[in-house]
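Peer 1: Generate a structure from the sequence data that follows.
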Amino acid sequence: MTLQSMTGFARSEGTTGRYRWAWELRSVNGKGLDLRLRLPSGMDALEAEIRAIVGEAIIRGNLQISLNMTAAESRMDAVVNEDALAAVLALREKLGPSIVSQAPLSLDALMSVRGLVEFREAEDDAESLAARHFAILEGLRTAVQALADMRRREGEALGAVLLAQVARIAELAHVVEMDPSRSPEEIIRRLEAQIALTMAAAPSLDRDRLHAEAALLATKADLREEIDRLKTHVAAARTLLMEGGPVGRKLDFLAQEFNRESNTICSKSNAAAVTAAGIELKVVIDQFREQVQNLE
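Peer 2: Down below sits the predicted model:
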């Protein structure tokens, strides 16, 4: 499986019958799959199918989905208010003896009666509606596939960036591991120097006790565990990036673990070179985590 970014854009348009339609899909980062639909009046019945089509190809991201639809030609129907017409005719019958002229009611006279005739957009028959909905949903499938393709291309490019950042993390972990300050000889030399300074300042102290305390502090300050964990996390990150698929959340967890180890290295460091490597580690890890937020 390939990596997918969560950002992208796609558009699909077409015509069916007397209608022209256009889909626009915009995708940004999200913790889950969140769809925000903007549909023309009368198209709400398609919402369930729209969500199902998108869910087949997209797992995570905030998506704004809009459908614009226009009719190439207008068809109007004249709708007669039967109750109003009956009332007009009943009134004419009632007032008939009082009316001088019994000429037939003209169309103009009837049209002048408010609310008697209403003009509405003609409704399509069931077959035309079914054909229109089918074409529009097929257009959505095309747009969703285009969006998924764009997210996949961006995901591949992002994967290369993340692999380079993981490689840099591995390099810096090696720098820390191989720093001369971590050699047994250097540790012994530093301990002896510290004990000598302490004994010079307070000759009454127990030298053997000082040696024991110094050895304990040196053990607590050792970076072996942090280095080993960094190596393990590097291997796990590389495996996830190579396998692909929806691994964004797992990589985000690893980024937190990377950050924890780098913080510990900086806090335990007793050498300028190790501190510098730890600080650079934090910078690279922050960049890694920021990029991971874009992955599905």
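
Peer 1: hey, let's count contacts and neighbours off CA atoms from now on
Peer 2: Fine.

Peer 1: So which elements touch the strand or helix carrying residue 135?
Peer 2: Assessed by DSSP states H and E, residue 135 sits inside helix 126-178. In terms of contacts (3 or more CA pairs under 8 Å, 6 or more residues apart in numbering; DSSP states H and E), helix 126-178 is packed against strand 8-16, strand 19-28, helix 47-57, helix 224-243, helix 272-292.

Peer 1: The shortest one: how far from the chain's middle?
Peer 2: Relative to the mean C-alpha coordinate of its chain, strand 8-16 is positioned 21 Å out (CA atoms, centre = their mean, to the nearest Å).

Peer 1: residues of that strand that come out buried?
Peer 2: Buried residues in strand 8-16, counted by 16 or more other CA atoms under 10 Å: 8, 9, 10, 11, 12, 13, 15, 16.

Peer 1: coming back round to it: tell me the helix or strand right after the helix holding residue 135.
Peer 2: helix 184-201.

Peer 1: moving C-terminal of that following helix, what's the next helix or strand?
Peer 2: According to DSSP H and E, the helix or strand after helix 184-201 is helix 207-221.

Peer 1: could you check the angle helix 184-201 makes with that following helix?
Peer 2: Per axes from the mean of the first three to the mean of the last three CA atoms, to 10 degrees, the angle that helix 207-221 makes with helix 184-201 is 130 degrees.

Peer 1: about what we covered before: output the helices and strands packed on helix 126-178 as TSV; include the columns distance to residue 107.
Peer 2: Putting the helices and strands packed on helix 126-178 into TSV (distance: least, CA to CA, whole Å) gives the following:
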stretch	distance to residue 107
strand 8-16	37
strand 19-28	33
helix 47-57	44
helix 224-243	76
helix 272-292	72
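
Peer 1: Out of the buried residues of strand 8-16, which comes closest to residue 269?
Peer 2: For these, the closest approach to residue 269 (CA to CA) belongs to residue 8, at 43.0 Å.

Peer 1: Excluding sequence neighbours, find me the nearest residue to the closest one.
Peer 2: Excluding the flanking residues, the one nearest residue 8 by CA to CA, 6 or more residues apart in numbering is residue 27, at 5.1 Å.

Peer 1: didn't that neighbour look like it was pressed against residue 4?
Peer 2: No. Contact between residue 27 and residue 4 fails when scored by CA atoms under 8 Å: they sit 11.7 Å apart.

Peer 1: Quick one: closest of the helices and strands packed on helix 126-178 to residue 63.
Peer 2: The closest of these to residue 63 is strand 19-28. By CA to CA, the value is 4.5 Å.

Peer 1: Please provide the structure for the following sequence as well, for comparison with the first:
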Amino acid sequence: MALSMTAFARQEAQQEWGTLSWEIRSVNQRYLEPHFRLPDTLRALEPTLRERLRQKLARGKVDISLRFTPADQQATLELNEPLLNQVIGTAEQLQQRLDVSAPLDIMRLLQWPGVMQSAQVDPDELRQTALSLFNDTLEELIEHRRREGNSLVAHIEQRLTQILDIVEQVGDYLPEALQRYRAQLKQKALDMAIELDDGRLEQEVLILAQKADVDEELDRLKTHVKEAQRALKSSGPCGRRLDFLMQEFNREANTLGSKALSTDITQAAVDLKVLIEQMREQIQNIE
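Peer 2: Next comes the predicted model:
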């Protein structure tokens, strides 16, 4: 099933100790490109979040943000002494290595992520709640992508059906165009008082028919339609496959236009290119 890369999801969880809210936005991108904005107290979750995102999504630029609001904004802060000791010890080692004796800035030490933390919040519970809520938000995003993808598939399938209709029409146009060319040759011969025997006339018509033969192009267009329909029904990501097929569609439409014997066939080639471009624009959003 084709998934759109454009989607949005938001989930919120309220607990006694505060509120967590996730927002995930995704737009089209050639590769998977996640960007995280997390509170300092939960920044250590980023590797786990990246892995979960990679398991669920294949492409797209994804902006992920988490907001944590404590229940009591005036809650008492407590000092994370083990972490503070590590920071001070590392700073002192660096001073010795660089042979400097500058005093440590107390305020900067206190601003170090995790040194000061709310006494009311259990860090493990906070992390588990954040991870669980992230999973729910990600599933909501995927469902949104699925709905958008269904809409894109319907749009593309409609254009594929129109392409098949045009292919059938072009198959009918060619015999009529050759008949008109035969009549035009006869008329020119009469106008110029040139005697043109039937054998020579048929030879000229045959030469033109060989130059204007588009059966191969029409067959390839039908094959490309089948491949596109198969890709749209596949279970995995299909955007890149469809994008490649649009290039092949366009190549056949160009060849068809260059071989056109009549304005009907020329217009058919133009109509094909319009439909192909409409599909290509939609495919840019498919994962």
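
Peer 1: Fetch the TM-score of the aligned pair.
Peer 2: Here the TM-score for the pair of chains, by TM-score structural alignment, normalised by the length of structure 2, is 0.77; 256 aligned residues with a CA RMSD of 3.3 Å.

Peer 1: picking that back up, quick one: which of residue 27 and residue 4 of structure 1 has more around it?
Peer 2: Legend: neighbour count by other CA atoms under 10 Å for residue 27 of structure 1 and residue 4, higher for residue 4 (29 against 23).

Peer 1: For the more buried one, give me its contacts.
Peer 2: With contact set as CA atoms under 8 Å, 6 or more residues apart in numbering, residue 4 of structure 1 has these partners: 148, 151, 152, 153, 154, 155, 156, 245, 246, 295, 296.

Peer 1: What's the third one aligned with over in structure 2?
Peer 2: The one in question is residue 152 of structure 1. Under the alignment (TM-score structural alignment), residue 152 of structure 1 maps onto residue 146 of structure 2.

Peer 1: ok, so what distance separates the residue nearest to residue 8 of structure 1 from residue 16 of structure 1?
Peer 2: Per CA to CA, to the nearest Å, residue 27 of structure 1 is found 27 Å from residue 16 of structure 1.

Peer 1: again with residue 171 of structure 1
Peer 2: Distance from residue 171 of structure 1 to residue 16 of structure 1, by CA to CA: 59 Å.

Peer 1: Pipe the contacts of residue 4 of structure 1 into CSV and attach distance to residue 214 of structure 1 per row.
Peer 2: Shown next, in CSV, are these (distance: CA to CA, whole Å):
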residue, distance to residue 214 of structure 1
148, 59
151, 55
152, 55
153, 55
154, 53
155, 50
156, 50
245, 49
246, 48
295, 47
296, 49
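
Peer 1: With neighbour count and distance to residue 182 of structure 1 added, can I get those in CSV?
Peer 2: Below are those laid out as CSV (neighbours: other CA atoms under 10 Å; distance: CA to CA, whole Å):
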residue, neighbour count, distance to residue 182 of structure 1
148, 23, 49
151, 23, 45
152, 23, 44
153, 17, 44
154, 19, 41
155, 23, 39
156, 17, 39
245, 17, 40
246, 20, 39
295, 28, 37
296, 27, 40
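
Peer 1: and of those residues, the nearest to residue 70 of structure 1?
Peer 2: Taking CA to CA as the measure, residue 70 of structure 1 lies nearest residue 148 of the contacts of residue 4 of structure 1, at 26.8 Å.

Peer 1: I'd say that closest one and residue 60 touch.
Peer 2: No. Residue 148 of structure 1 lies out of contact with residue 60 (CA under 8 Å); the separation is 11.2 Å.

Peer 1: and residue 124 of structure 1, how many neighbours does it have?
Peer 2: 11.

Peer 1: what about it, which SS state?
Peer 2: What DSSP: H, G, I helix; E, B strand; the rest coil gives for residue 124 of structure 1 is coil.

Peer 1: any idea how far the nearest residue to residue 25 of structure 2 once chain neighbours are set aside lies from residue 135 of structure 2?
Peer 2: Nearest-residue entry for residue 25 of structure 2: residue 8, 4.6 Å, with adjacent residues in sequence omitted and distances by CA to CA, 6+ apart. Going from residue 8 of structure 2 to residue 135 of structure 2 by CA to CA gives 14 Å.

Peer 1: Then residue 88 of structure 2?
Peer 2: 37 Å.

Peer 1: of these two, who's got more company?
Peer 2: residue 135 (16 against 13).

Peer 1: how about that one, what's its match in structure 1?
Peer 2: If you follow residue 135 of structure 2 across to structure 1 using TM-score structural alignment, you land on residue 141.

Peer 1: Need the nearest residue in space to the counterpart of residue 269 of structure 1 in structure 2, chain neighbours excluded.
Peer 2: Counting by TM-score structural alignment, residue 269 of structure 1 corresponds to residue 260 in structure 2. Take residue 260 of structure 2 and drop its neighbours on the chain: the residue closest to it by CA to CA, 6+ apart is residue 266, 5.4 Å away.

Peer 1: from what I can see that neighbour touches residue 254, true?
Peer 2: No. When contacts are counted by CA under 8 Å, residue 266 of structure 2 is not listed as touching residue 254 (9.9 Å).

Peer 1: Just to check, residue 18 of structure 1 is in contact with residue 124?
Peer 2: No. Applying CA under 8 Å as the test, residue 18 of structure 1 and residue 124 come out as separate, 10.1 Å apart.

Peer 1: can you tell me how far the match of residue 269 of structure 1 sits from residue 185 of structure 2?
Peer 2: From residue 260 of structure 2 over to residue 185 of structure 2 (counting by CA to CA), the distance is 18 Å.

Peer 1: ok, now residue 226 of structure 2?
Peer 2: In terms of CA to CA, residue 226 of structure 2 sits 40 Å off from residue 185 of structure 2.

Peer 1: Repeat that for residue 21 of structure 2.
Peer 2: Separation of residue 21 of structure 2 from residue 185 of structure 2 (CA to CA): 77 Å.

Peer 1: ok, the two, which is more surrounded?
Peer 2: A count of neighbours by other CA under 10 Å puts residue 21 above the other of residue 21 of structure 2 and residue 185, at 18 against 15.

Peer 1: Looks like the more buried one contacts residue 11 (just checking).
Peer 2: Yes. Counting by CA under 8 Å, residue 11 is a contact partner of residue 21 of structure 2 at 5.7 Å.

Peer 1: what span of structure 2 lines up against stretch 229-239 of structure 1?
Peer 2: So stretch 229-239 of structure 1 is aligned with residues 220-230, judged by TM-score structural alignment.

Peer 1: what about the matching stretch, distance to the chain center?
Peer 2: Relative to its chain's centre, stretch 220-230 of structure 2 lies at 20 Å (CA atoms, centre = their mean).

Peer 1: go on, stretch 172-184 of structure 2?
Peer 2: Counting by CA atoms, centre = their mean, stretch 172-184 of structure 2 comes out at 44 Å from the chain centroid.
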